[in-house]
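> got a predicted model here, sequence first, then my questions.
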Amino acid sequence: MAASDTPAAGPSRRDYYHDPDAPPATRIVPGGVAVVADEHGRVLLQRRADSGNWALPGGTMEVGETLEQCVVREVREETGLDIEITGLVGIYTDPGHVVAYADGEVRQQFSLVYRGRITGGELRGSSESTEVRFVDPAEFARLPIHESTRLRLRHHLDDRPAPYLG
């Protein structure tokens, strides 16, 4: 199952991960993503229009919603799928991970990674993703995936007894 959309014109986002040349962060914005696996253990990923990397679907909170509501909304907007939150993979607040945007904003990473289960919807792309599909973990090494997302995927696959806190 895969869905595509038209790619954006060039990256408008750059992730820095423990990079001494990273610009200093100016904001922290709470965000979250969901790890949604199908019955075959494949993980729902999107190819981000703003960076070209494969990533977990999700985004940042809006006023008036909980982070869980944010993640459910963002997954629906980015993939067309409705989900329910079933657990927590971890909390990721590494100050060494900053994200610089084309408009000059630089954010320190603050993300909760939830587990989710599909409850409805139909897989499709969005303006934020050039492709959306379920990916077999054996493919992860061959795809352009940022190291911070690889860490989250490893924690999901490890099926840790407690959420990651870091």
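Great, that's in hand.
> from here on, contacts and neighbour counts on C-alpha atoms
OK.
> need the contact partners of stretch 102-118.
Here stretch 102-118 makes contact (CA atoms under 8 Å, 6 or more residues apart in numbering) with 12-13, 23-37, 81-100, 152.
> quick one: buried ones out of the residues you listed?
Neighbour counting by 16 or more other CA atoms under 10 Å classes 13, 24-25, 30-37, 81-85, 88-100, 152 among these as buried.
> so residue 53 sits right up against residue 146, yeah?
Yes: taking contacts as CA atoms under 8 Å, residue 53 lies within contact range of residue 146: 6.6 Å.
> who has more neighbours, those two?
Legend: neighbour count by other CA atoms under 10 Å for residue 53 and residue 146, higher for residue 53 (19 against 15).
> tell me the contacts of the more buried one?
Per CA under 8 Å, 6+ apart, neighbours of residue 53: 47, 143-146.
> let's see which of those residues end up in helices.
Among the contacts of residue 53, no residue falls in helices (DSSP state H).
> between those residues, which has the most around it?
For those, neighbours tallied by other CA under 10 Å; top is residue 47, 25 neighbours.
> not counting its neighbours along the chain, what's nearest that residue?
Nearest residue to residue 47, sequence neighbours excluded (CA to CA, 6 or more residues apart in numbering): residue 54, at 4.2 Å.
> ok, structure two:
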Amino acid sequence: MRLDYFDDPKAPTANSIVPSVTAATRDEYGRVLLIHKIDNGFWALPGGAMELGESVRDAAVREVEEETSVRVEVTGLVGIYTDPGHVMVYDDGEVRQEFSICFHARPLGGKARGDMTESKAARWVEPSELSKLSIHPSMRRRIDRALEATSEPEII
């Protein structure tokens, strides 16, 4: 279980920081690949923590395939998100400060489906449908930025 705090004065103080990645993957129809997360119930871009011995690019490719069964190629940078006002509280007592690098990616193959460990569902979503989904504000910021027609990465 995970509880997110975003600019909440009642949030506990972070006691860890873990480099993580997300990938905004868009198909040929302009849809974005999202997962329905098991740990907090929100819809999100697929992603997760880097592992020792891998690059952030490799971590993004691995995480997308693990969580969605879709193979991707990283094509650019959406932004770097390190807002100390966003912390995640885990059952084991860890309180993690956000540190996420979000990439643009394109699909190479595979059929979207949840892994039933971290994601209960994975699907391609039309941008016009995003407002109907429960998406955490920090994740929605990444998605919106990825959908913008700008080449400048966002750094927070």
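On my side now, so go ahead. From a predicted model like this one, the values you see are computed outputs, not experimental measurements.
> would you pull the TM-score for this pair?
After superposition, the two chains reach a TM-score (TM-score structural alignment, normalised by the length of structure 2) of 0.96; 155 aligned residues with a CA RMSD of 0.8 Å.
> the alignment partner in structure 1 of residue 94 of structure 2: how many residues sit nearby?
Aligned by TM-score structural alignment, residue 94 of structure 2 pairs with residue 105 of structure 1. For residue 105 of structure 1, the neighbour count with other CA under 10 Å is 14.
> before we move on, what about residue 149 of structure 1?
Residue neighbour count, defined by other CA under 10 Å, stands at 14 for residue 149 of structure 1.
> would you confirm that it contacts residue 55?
Yes: here residue 149 of structure 1 reaches residue 55: they are 6.4 Å apart, a contact under CA under 8 Å.
> contacts only, for residue 136 of structure 2.
Neighbour list for residue 136 of structure 2: 42-44 [criterion: CA under 8 Å, 6+ apart].
> distance check, it against residue 40 of structure 2.
Using CA to CA, to the nearest Å, one gets 9 Å for the distance from residue 136 of structure 2 to residue 40 of structure 2.
> cool, and residue 24 of structure 2?
Relative to residue 40 of structure 2, residue 24 of structure 2 is positioned 19 Å away (CA to CA).
> got it, and residue 127 of structure 2?
From residue 127 of structure 2 across to residue 40 of structure 2, the span is 22 Å (CA to CA).
> the residue nearest to residue 47 of structure 1 maps to what in structure 2?
Checking TM-score structural alignment: residue 54 of structure 1 goes with residue 43.
> next up, the contacts around that match.
So residue 43 of structure 2 contacts 34-37, 133-136 (CA under 8 Å, 6+ apart).
> mind redoing it with 7 Å?
Taking CA atoms under 7 Å, 6 or more residues apart in numbering as the criterion, residue 43 of structure 2 is in contact with 34-37, 133-135.
> any chance of CSV for the residues you listed, columns distance to residue 112 of structure 2?
Shown next, in CSV, are the contacts of residue 43 of structure 2 (distance: CA to CA, whole Å):
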residue, distance to residue 112 of structure 2
34, 9
35, 9
36, 12
37, 14
133, 17
134, 19
135, 19
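> among those residues, which ones are in strands?
34-37 (DSSP state E).
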